[in-house]
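J.: Dropping the sequence and predicted coords here.
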Amino acid sequence: MFVPDRIWPGIADGTKQNPVVYRSRDPEAWRRAVYSDIPLTTQWDDGEHEGDGLGTTPTSSNSMPTMVFSMLQDLDVRPGNRVLEVGAGTGWNAGLLAHRLGNDNVVTVEYDHDVARGARENLERAGLAPTVVEGDGRQGWPDGAPYDRIIATCSLLEIPRAWLEQTVPGGIIVAPFGTEYGGEQIVRLTVNDDGTSASGRFTRGSAFMRLRQQRTDRPPFEDYLHGQEWPADGVRTTMTLAPPDTGGWFEQFVIGSAVPGAFWRAERYDDGAYTFWLYSRDTRSWASADYERGRTEYEVYQSGPRNLWDEVKAAWRWWDDQGRPGYDRFGLTVTPDTHTMWLDSPGNLVPFRG
């Protein structure tokens, strides 16, 4: 009822994506994809993508079923709860909530006009009528507040202040929370008694599409050289930490929590070697590390007021020294002005974060 005629099944990374599938052309393949435990991309490039090939950035989807139900389990809705969902997508998640709680207790906010219209049509076809609002999900929907639960189906770098304000004390916020550097986990926050903060643990890894208003710019490398030839004023050093050790999805999340305002790119070569680039968002600092298989020492250049590889190495070493803890030992505390990561308990803060 909720999946459109045209879908791109599988992980939407532009390389491993399965080819486009049409219900009208190949109903068996379409149905097989719909009833598989995989995400289904339904829109690329904010709707500007044309044709059946892969776009640049996936921007709407029907989420993987196990992720949908795991997040609903985290949300722990009870009869009579009012729920705000941010990111309507196909409308399926809002439909599940409306079936459980009743139409009047569910609001879903969607920024994209066409996606919101499609979700509303799908819900009507299913005989459901939660409130579908076209708007900026960062603002929540104050007309329907307060909410007992808020759930986001898009990745966030920051939990909006409005969500704290619109959730009842003791209410729960479930959202995919990522770092600018990379990596993402589902966080389950409980709002405190006076509504000024929320805190809770991460429950599992995730890879959702970023909330549009929190997407980050990625300046080209030329902006960092400031008219000079590489390595410009970069200072050469060596290190023994292999760049691949820092590149896992969870490792990126830990590093990103400790190294703010930084991101990476990989420049790959035919022989399997690559250069791992680090950049600061403000274009003032950069670093590079050359990786070749079989080596135990790697050449590094660093430039600018921040020694980015030193920061990444320190964050990774801290995580390694703790015994490489997983997501279930990490948590997040959010106030209107701060986001603080911690290990095991709110008083044991992840170091380095600015």
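T.: It's in.

J.: Could you use CA atoms for every contact and neighbour count after this?
T.: Fine.

J.: Number of residues surrounding the nearest residue to residue 296 once chain neighbours are set aside?
T.: Leaving aside its sequence neighbours, residue 296 sits nearest to residue 240 (Cα to Cα, 6 or more residues apart in numbering; 5.8 Å). Residue 240: 11 surrounding residues under other Cα atoms under 10 Å.

J.: And for the one 5 residues further on?
T.: A total of 10 residues lie near residue 245 under the criterion other Cα under 10 Å.

J.: now the helices for this protein?
T.: Ranges of helices in the chain, per DSSP state H, are 27-34, 65-75, 92-101, 113-125, 161-166, 222-225, 249-258, 308-321.

J.: want to compare, so here's the second one:
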Amino acid sequence: MDSGALTSDWLPAYQAVLRESFVPDVIWPGVGPADGGPVAGIDRRTDPEGWFRTVYSDTSLTTQWDDGTHTGTYRGNIPTCSNSQPTMVFSMLAALDVQPGCKVLEVGTGTGWNAALLSERVGCDHVTTIEFDPENAATARARLDAAGYHPVAIVGDGSQGWPGRAPYDRVLITASLREIPADIIRQTRPGGIIVSPYATEYGGEAVVRLTVQEDGSASGPFVGSSAFMRLRQQRAYRTHVKTYLGGKPWPADGRRTTTSLSPEDAADWLPMFVIGLQTQGMFPYPEKLEGGRYTLWLRDTQVTSWASIDFVPGAEEFEVHHSGPRELWSEVTAAHAWWDDQGRPEFERFGLTVRPDGTTLAWLDSPEHPVPAVG
């Protein structure tokens, strides 16, 4: 890998643990949570050359759809398990800073590749891996056994950790979180490190590296952008926009205004992440229209407020309709303006602190500079 993610200390594990041993015969390359990706998967039995070429490329490989209910070579509806992009795998392992003798907990066994890499590095006796999906757990266990690795493999709710082997020196979470589970922090020793993808309600995601403190809190910086599948216990289930409109045709009781902030300026992964750090209980959905136009819908999780912003290519002002006690687009514009005033900082300048009571605080550059809340 030319990115530099594969450092010399992880090179022996990479060479010893063949990725091909931890993926199934049918794979879908480059399919993320919101990507289109290929319609048909690559089947090792009919296209072995293409399969091997894909497995040893720097791309993520979707290995399960729709929590295992999907079968066949054509893609399903929602990707629910993958073998992650090697660059991401080794950048997270580098952030984990695994040292000889470390006790490691992995939340999300998935295909088993990470568990094998960790076992190769610190020994099977020092690795505990937990997987919620019984089918994934069974196939991962079989692959690990076949490759000669025997970590402690648990079928269970990873958000609760595994207290029977605690305390851990390192915790690697391979699914996206909206909340860092308190059980995970409690099961990590002071000075221990937790590495996890962290997503905001609004959107955007980055990997956070938390160090657990003596008082039971955990704090640390984000180390780069990411796009993982959500931990199943923290999935969001959205109410249809028709409920917000009260059964009336759009714009129902929506109040009309205009905005000079283009929805496009707030649509990339980084500004979405920063907006999400500042807002609570709000999420977007773009409804595509013809000619490059779309309507950006905003809704709150309490089903009290909504907004719609109509994007037209080349326009300098955009029509807004909003309803309810919260002016959701005003919250977005305020959050975006703060980010702009700070010089549009990247992911790595932000950090997160989780207090012992579970309160989560985002900050810029240091915990002494909290990210302001809007709304």
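T.: Now that the structure is in, tell me what you want to look at. Values in this document were obtained by computation on a predicted structure and should not be read as measured data.

J.: which position in structure 2 aligns with the residue nearest to residue 296 of structure 1?
T.: Under the alignment (TM-score structural alignment), residue 240 of structure 1 pairs with residue 260 in structure 2.

J.: go on, residue 116 of structure 1?
T.: Taking TM-score structural alignment, the alignment pairs residue 116 of structure 1 with residue 137 from structure 2.

J.: Burial check on that match, number of neighbours?
T.: 23.

J.: residue contacts, it?
T.: Neighbour list for residue 137 of structure 2: 109, 110, 111, 130, 131, 153, 154, 155 [criterion: Cα atoms under 8 Å, 6 or more residues apart in numbering].

J.: same deal with residue 67 of structure 1?
T.: residue 206.

J.: The aligned partner of residue 323 of structure 2 in structure 1: what's its closest spatial neighbour, skipping adjacent residues?
T.: Under the alignment (TM-score structural alignment), residue 323 of structure 2 pairs with residue 303 in structure 1. Closest residue to residue 303 of structure 1 apart from its sequence neighbours, by Cα to Cα, 6+ apart: residue 234 at 4.4 Å.

J.: what residue is smack in the middle of structure 1?
T.: Nearest to the geometric centre of structure 1 sits residue 155, at 3.1 Å (Cα atoms, centre = their mean).

J.: tell me, the longest strand anywhere in structure 2 lands on which residues of structure 1?
T.: Counting by DSSP state E, the longest strand found in structure 2 is strand 188-199. Using TM-score structural alignment, strand 188-199 of structure 2 corresponds to residues 167-178 of structure 1.

J.: what's the average distance of that stretch to structure 2?
T.: Here stretch 167-178 of structure 1, set against structure 2 after superposition, deviates by a mean of 0.3 Å using mean Cα distance after the TM-score superposition for structure 1.

J.: so how far is that stretch from its chain's centroid?
T.: Here stretch 167-178 of structure 1 is found 15 Å from its chain centre; the criterion is Cα atoms, centre = their mean, to the nearest Å.

J.: Ok, stretch 264-273 of structure 1 next?
T.: Centre-to-centre, stretch 264-273 of structure 1 and its host chain are 24 Å apart (Cα atoms, centre = their mean).
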